[in-house]
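>>> Take a look and give me a structure for this.
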Amino acid sequence: MSPASPAVPPRRALVTGASRGLGLEFVRQLLARGDHVIATCRRPEAASGLAALASAYPDRLRVLALAVDDERSRATLPAALRDAEAAGDRVG
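Below you'll find the model as predicted:
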C-alpha cells in the first residue's frame, strides 16, 4: 500500500483562446482538479461551453473578453487581472 500523497493546493491559471477546442478543454481539466481559472476569448457572449462551465463553477471561473492579436485588447488585460485579483480570483 502506498502512502497517501499530500493534498495539492488549488492553482491559478490564465487560459487564452478558451471558447473551444484545446483552450476549453484546458479550462475543463483545470476546474475538474480544483483550480481557479481566468478564461479569455474574443466573444464570451458566444462561448456556450464557457457559459456552462461558469454556471457550474461560479466561484472558480471568470471569463474575460480578449483578442490576443489586437494590441488594444491586450492592453486591457493587466487591469482585468488586477480587478480579478481584487475580487479574490488570484492568478499566478
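>>> going forward, measure contacts between C-alpha atoms and count neighbours the same way
Will do.
>>> Can you give me the neighbour number for Ala79?
10 (other C-alpha atoms under 10 Å).
>>> same deal with Gly21?
Residues lying near Gly21 (other C-alpha under 10 Å) number 9.
>>> what ranges do the strands span in the protein?
Using DSSP state E, the strands of the chain run over 12-15, 36-41, 61-65.
>>> Would you do the same for the sequence below? I want to compare the two.
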Amino acid sequence: MAMIAMMMPILPGKKDTWLAMMAQMTGDNKAEADAIRTGAGLHERSFLQETPAGDFVILTFEGDDPAAGFAKMMADLPPEFAEGAMD
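A predicted model of the protein is given here:
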C-alpha cells in the first residue's frame, strides 16, 4: 500500500469555514464522504496544524494508487462539499 501526504495553508480568516466543512463531512454527510473515499480506493486522514505562521491542513491518503485515487475523489465530490472550501 502506498501513501501520499500534503500540507496546504488555510487562508487567513478561513479556519471556521474549513472546520464547518470538516464537520459536514464527518457529521450529516459522513456516509457519502466515506463512500467517495472508498470508491476512490483511499483511506484519508486530515489534521489541523496551528502554527505562529498560520493554520495548515495536513492530509494523508493511503491506497494502491493514492495519486489516482485522490484525482478520482476530487472529481466525485459533490458541489456542496467543495463550496465551503472555495468561499
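>>> After superposition, what is the TM-score?
The TM-score (TM-score structural alignment, normalised by the length of structure 2) is 0.30; 53 aligned residues with a C-alpha RMSD of 4.8 Å.
>>> coming back round to it: tabulate the strands of structure 1 (JSON lines), appending mean neighbour count.
Shown next, in JSON lines, are these (neighbours: other C-alpha atoms under 10 Å):
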{"stretch": "strand 12-15", "mean neighbour count": "18"}
{"stretch": "strand 36-41", "mean neighbour count": "24"}
{"stretch": "strand 61-65", "mean neighbour count": "21"}
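>>> Is it possible to get TSV of these that adds distance to Leu22 of structure 1?
As requested, the strands of structure 1 are exported to TSV (distance: least, C-alpha to C-alpha, whole Å):
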stretch	distance to Leu22 of structure 1
strand 12-15	10
strand 36-41	12
strand 61-65	16
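>>> list the contacts for Leu59 of structure 2?
Ala5, Met6, Met7, Glu44, Arg45, Ser46, Phe47 (C-alpha atoms under 8 Å, 6 or more residues apart in numbering).
>>> On the three-state scheme, the residue lying closest to it once chain neighbours are set aside is what?
By the measure of C-alpha to C-alpha, 6 or more residues apart in numbering, the closest residue to Leu59 of structure 2 outside its immediate chain neighbours is Ser46, 4.5 Å from it. Look at Ser46 of structure 2: counting by DSSP: H, G, I helix; E, B strand; the rest coil, its state is strand.
>>> Also Thr60 of structure 2?
Classification of Thr60 of structure 2 using three-state DSSP returns strand.
>>> ok, and the closest non-adjacent residue to it?
The spatially closest residue to Thr60 of structure 2, leaving aside those adjacent along the chain, is Ala5, at 4.3 Å (C-alpha to C-alpha, 6+ apart).
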